[in-house]
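Trainee: Got a predicted model here, sequence first, then my questions.
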Amino acid sequence: MKDAFSYIRFSSPEQAKGDSFRRQSEKADAWAKANGYRIVKSWEDLGVSGYRGQNATKGDFGEFLRAAAAGELARDSVLLVENLDRVSRQAPRKALSRFLSLIDCGIGVVTLTDGALYTAESLDQDKSGMLLFGSLMVMIRANNESRVKGERVAAAWERKRLAARDKAHRLSDRIPGWLTPGRDEAGRRTCTENTKRAGIVRRIFEETVQGLGHRAIAKGLNRDGELSFLSQTAWQPSSVSKIIRSRAAMG
C-alpha cells in the first residue's frame, strides 16, 4: 500500500466545537481505504489561519513542507485535504507556488471534496490546462473570501472603537474578571473595579515578583478559599498564567 498523509485545518478555535474535524477526518479515512492507501501520519492545524500563511510558517503544515523538501517523505505518497483552501488562503501567487513546489517534491495532492488527484504527471498530461487552471481558481476564490471577511471584521471593530470613544460603549461584552459592568444615569455602559477580585489580581502579580510559580500561586488561592473569576471553581495554574500575560491588567 502507498503512503498517504492527512491534513486538517480550520481557522477559528470555535470550529473545534463543530463538525469540521470529524468531517475532514472521515473523508480522509474513506478515500485512503477506497484507493489502496494507508494514512501513516496526520498533520493538524486547529484554529490556525491559512490567509497569512501561518499554517506554513508556524503550524504543522510547515513541518510537513520541510519534511517533503528534505526528501523524508516517500515519493508517490499523497496529501489528503478536504479542499485546496485548507492548504492556503494566501494570495494566489503564493498559494500556487507552494502547491507546485510540493508536487515537485513528488507528493501528490488529493482534494477530498471532488476526489481530484494533482500530481506532476497529471498536471503535465493535462493538455487543456484545466486541471491547473481549476486549482488556481479555487485559490483565487479562497483568498477573496478571506480578504472580504477580514475587511468586514475590521470595519465592525472600527465602528466599535468609534462607539467606545464617542458613546462610552464597551468594545466587547467580554471584560476582565476583576471589573463589574454597569450603566450610568444616561444609560451608557460603565465598568467599575471589583475590589475583592482586583485584590486577588494584585496578589498574583506580587507573588509572581516574589518568585512563586503559577502552580504555587493557585494552591495558595485555593487554600484561602478564593474562587476563580469565570468558572467560580478552584484556581488552576493556567488561570493564573492568563492573568499574568493579559495586557488588560495594564489598564
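Mentor: Yep, it's here. All of these numbers come straight from a predicted model, not from anything done at the bench. Residues are numbered from 1 along each chain as shown.

Trainee: From here on, just use CA atoms for contacts and neighbour counts.
Mentor: Will do.

Trainee: show me what contacts residue 151?
Mentor: Taking C-alpha atoms under 8 Å, 6 or more residues apart in numbering, we find residue 151 in contact with no residue.

Trainee: now do the one 10 residues further on
Mentor: Residue 161 makes contacts with residue 171, as judged by C-alpha under 8 Å, 6+ apart.

Trainee: In which helix or strand does it reside?
Mentor: In this structure, residue 161 sits in helix 130-167 according to DSSP states H and E.

Trainee: again, but for residue 109
Mentor: Element membership of residue 109 [criterion: DSSP H and E] is strand 108-111.

Trainee: that older thread, tell me the buried residues in the helix holding residue 161?
Mentor: Judged by neighbour count (16 or more other C-alpha atoms under 10 Å), helix 130-167 contains these buried residues: 131-132, 135-136, 138-140, 142-144, 146-147, 160-161.

Trainee: that older thread, and the strand holding residue 109, what does it pack against?
Mentor: strand 78-81, strand 116-118 (3 or more C-alpha pairs under 8 Å, 6 or more residues apart in numbering; DSSP states H and E).

Trainee: Three-state assignment for the closest residue to residue 191 other than its chain neighbours, please.
Mentor: Distances taken as C-alpha to C-alpha, 6 or more residues apart in numbering put residue 181 closest to residue 191, at 4.6 Å, once the chain neighbours are dropped. The three-state label given to residue 181 by DSSP: H, G, I helix; E, B strand; the rest coil is strand.

Trainee: I figured residue 181 was touching residue 190, is that so?
Mentor: Yes - using C-alpha atoms under 8 Å, residue 181 is in contact with residue 190, at 5.8 Å.

Trainee: which residues are in contact with both of the two?
Mentor: Joint contacts of residue 181 and residue 190 (C-alpha under 8 Å, 6+ apart) do not exist.

Trainee: Would you quantify the distance from residue 44 to residue 239?
Mentor: 26 Å (C-alpha to C-alpha, to the nearest Å).

Trainee: want to compare, so here's the second one:
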Amino acid sequence: MPKRSAAVATLVDLYLRLSIDKEGEDSLERQEADLRAWAAREGLTVRKVWRDAGVSGYKANIARPDFEKAVAAVLAGEVGTLAVWKLDRLSRRGAGQIGTLLDDFSAVGGRLYFLKDSLDSSGSGHRMVIVMVSEQACAESANTSLRVRSKKDSSRRAGHYLGGPPPFGYDVGADRKLRQNPDKAVLVRVLVDRLLAGESMLAVCRDWNLRGIPTRGRGKEWRSSAVSMTVRSSVLSGLVPEKRRAEDGPGKRATNSTAWRDPETGETVSLMADGEAPILSESERLRLLDTLDSRLRRYGRGLRTVKQPKSLLGGLIMCASCQRSANTFGNSYRCRRVHYDGQDCQRPLVVSVTTIEAAVRHAWAYGLAALEPDSPVLAAETLGEHTVSVSSSEGNGVYLTSREAATIAHLANPRRGSVRTPSAYQTPRQ
C-alpha cells in the first residue's frame, strides 16, 4: 500500500449526510461535533467538512456533489483520511459502491474511518466487516423503500392525497381528500377557457403575476412550466396521479401526469371528498391536453421541452436593453422579448452564435495581450473581480467576469483560424 507524506497523513476530511435535514441525535451538527472530537483525540487536523444535506445515500439516480468531492480529495492525495459518523451516512448502496471505494482508497494509501461503527479500513480484518455492514445498510433501505411504496399504494387505493402543497384550485382536508377552493377553482376554470380559446400560457402567467396571484407552493411567480403542470396533472380532474419518469435522464419526471389505475380493478381512483365535484371532468382535461399538444406539434415540438443546444456563452451574455441573460435559440443568442413579470424588452438582443463567439474570442485574446505582466487580472486570486466587455455603437453588449471568460480563453489560440470582427450585434428585423 502506498504511503502518504507525514503532513497529509495528519489531515482528515469529514463527510456528513442526512436524507432529511433535521435536528436530532444524527443531525449534521451532531455528526460534525462527534467527528471533530474524535479527530482531536487522534491528533488529526480537520482540513475540510463535506455536507450532503437532504440527499439519499441509497438511490442511484441522486447526485451527491460533496460525496464525489470528498472521495476525489482522498484519491488526489490532498488528505489522508475520510471520516464518517456512521457507515450508512457514507452510502446505503451496498458492497458494490463500498467495495469500490475500499479498493480505490487502498490503491492510493487512503483511509476510511466510521466513528459509530468503530471501523477503520486500515485495520486488520475490518474490510470484511465494512462490506457486511454496508450490505446490511442497503437491505435496511430496500425494506424501508418497500414499506413506503406499500403505504403509498394503500393510500392511492383509498383515494388519499399523498402530500405536499395542495393542488392549485383545491384544498386538502384532514381526511386527505380534495375539496374545491372557492376562489382558486374559479381561476382554474377561467384558465382552461382561456387556453382553449387560443391564449398562450405565457400571457396567462403575465396576467396572474401582475395581479399578484401566488403559485401553489411558496408563492413564487407563475411560469409556463407551472401552468402546464397544473393543467396536465390528473389531479385537476380529481383523480389519483401516476407520475412516470421521463426518458431524458435519471431523476427527471415527465411534465404530463396520467391517472393511476388500481392494479386489481384497472379503474381510476377519485381524490374528491364525498359530495365534491372536480374542477374539470377527465374528458374535459383530455380535450384540453389534445388542444395544447396540437399546438406543440404544429411548431415541431413534442410533449417535452426542447433541449437547448450546448453553447459557449449561454447564460453569460446580458442584453443591454433589459439586463437579462440570453440563451441560444437555433443559431442565435436571443433575449426573451417578453418576460413573465410583464416587463417587455424594448430592444431585444438577437445575434448570431458564430458572430458573437468570434467577437468574444477576439476581445479576450487581444485584451490579455495588452495587459502588463503585473496586472491583477492575470492573478488567479483576483480574476473574479474584473470584467471584460464587448459592445457596439447600438448600445448592446456582452459582459463577462474574467473568471467566466477564462473558461473560453483556450479558444483564443490564433492557430484556430482568422477571426472576423464585424459588429457583434444586429438589430432584429421588424
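Mentor: Looks like it arrived, so ask away. Quantities reported herein were computed from a predicted structural model and do not represent experimental measurements.

Trainee: rewinding a little: quick one: contacts for the residue nearest to residue 191 of structure 1?
Mentor: Applying C-alpha under 8 Å, 6+ apart, the residues near residue 181 of structure 1 are 189, 190, 191, 192.

Trainee: Same question for residue 96 of structure 1.
Mentor: If you count contacts by C-alpha under 8 Å, 6+ apart, then residue 96 of structure 1 has 136, 139 around it.

Trainee: is it true that it lies in a strand?
Mentor: No - remark: residue 96 of structure 1 does not belong to a strand; assigned using three-state DSSP, it is helix.

Trainee: Matching it against structure 2, which residue comes up?
Mentor: In structure 2, residue 96 of structure 1 lines up with residue 99, judged by TM-score structural alignment.

Trainee: go on, residue 162 of structure 1?
Mentor: Superposed on structure 2 with TM-score structural alignment, residue 162 of structure 1 falls opposite residue 157.

Trainee: corresponding residue for residue 34 of structure 2 in structure 1?
Mentor: In structure 1, the residue matched to residue 34 of structure 2 (TM-score structural alignment) is residue 27.

Trainee: and the closest residue to that match other than its chain neighbours, what does it touch?
Mentor: The shortest distance from residue 27 of structure 1 to any non-neighbouring residue, by C-alpha to C-alpha, 6+ apart, is to residue 112 (6.4 Å). When contacts are counted by C-alpha under 8 Å, 6+ apart, residue 112 of structure 1 touches 27, 28, 31, 80, 81, 82, 83.

Trainee: For residue 97 of structure 2, see how far away the alignment partner in structure 2 of residue 112 of structure 1 is.
Mentor: The alignment partner of residue 112 of structure 1 in structure 2, by TM-score structural alignment, is residue 115. Here residue 115 of structure 2 is placed at a distance of 19 Å from residue 97 of structure 2 (C-alpha to C-alpha).

Trainee: so how far is the strand holding residue 109 of structure 1 off the chain centroid?
Mentor: 22 Å (C-alpha atoms, centre = their mean, to the nearest Å).

Trainee: Return the set of buried residues in it.
Mentor: 108, 109, 110, 111.

Trainee: That strand vs structure 2, average distance?
Mentor: Compared with structure 2 after fitting, strand 108-111 of structure 1 has a mean deviation of 1.1 Å; criterion: mean C-alpha distance after the TM-score superposition for structure 1.

Trainee: thinking again about what came up before, save the contacts of residue 112 of structure 1 as a markdown table, and put in neighbour count and distance to residue 152 of structure 1 too.
Mentor: Listed next are the contacts of residue 112 of structure 1 as a markdown table, based on neighbours: other C-alpha atoms under 10 Å; distance: C-alpha to C-alpha, whole Å:
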| residue | neighbour count | distance to residue 152 of structure 1 |
| --- | --- | --- |
| 27 | 17 | 32 |
| 28 | 24 | 33 |
| 31 | 19 | 36 |
| 80 | 28 | 31 |
| 81 | 24 | 28 |
| 82 | 22 | 26 |
| 83 | 21 | 24 |
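
Trainee: Strands of the stretch 151-251 of structure 1, residue ranges please.
Mentor: Here the stretch 151-251 of structure 1 has its strands, by DSSP state E, counting those that start in this stretch, at 179-183, 189-193.

Trainee: how about JSON lines for these, with distance to residue 251 of structure 1 added?
Mentor: Output for the strands of the stretch 151-251 of structure 1, formatted as JSON lines (distance: least, C-alpha to C-alpha, whole Å):
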{"stretch": "strand 179-183", "distance to residue 251 of structure 1": "11"}
{"stretch": "strand 189-193", "distance to residue 251 of structure 1": "11"}
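
Trainee: Give the equivalent position in structure 2 for residue 3 of structure 1.
Mentor: Using TM-score structural alignment, residue 3 of structure 1 sits opposite residue 11 in structure 2.

Trainee: Next, count neighbours for that match.
Mentor: Residue 11 of structure 2 has 19 neighbouring residues, counting by other C-alpha atoms under 10 Å.

Trainee: Likewise for residue 222 of structure 2?
Mentor: Neighbour tally, residue 222 of structure 2, other C-alpha under 10 Å: 23.

Trainee: Now do the same contact list for it.
Mentor: When contacts are counted by C-alpha under 8 Å, 6+ apart, residue 222 of structure 2 touches 205, 206, 208, 209, 214, 215, 340.

Trainee: can you check residue 241 of structure 1 too?
Mentor: Neighbours of residue 241 of structure 1 in contact, by C-alpha under 8 Å, 6+ apart: residue 214.

Trainee: So which bit of structure 2 is stretch 132-150 of structure 1 matched to?
Mentor: So stretch 132-150 of structure 1 sits over residues 127-145 in structure 2, by TM-score structural alignment.

Trainee: Give me the residues contacting the matching stretch.
Mentor: Stretch 127-145 of structure 2 has contacts (C-alpha under 8 Å, 6+ apart) with 58, 87-88, 91-95, 98-99, 102, 119-121.

Trainee: Residue 170 of structure 2 -> structure 1?
Mentor: Looks like residue 170 of structure 2 aligns to residue 179 there (TM-score structural alignment).
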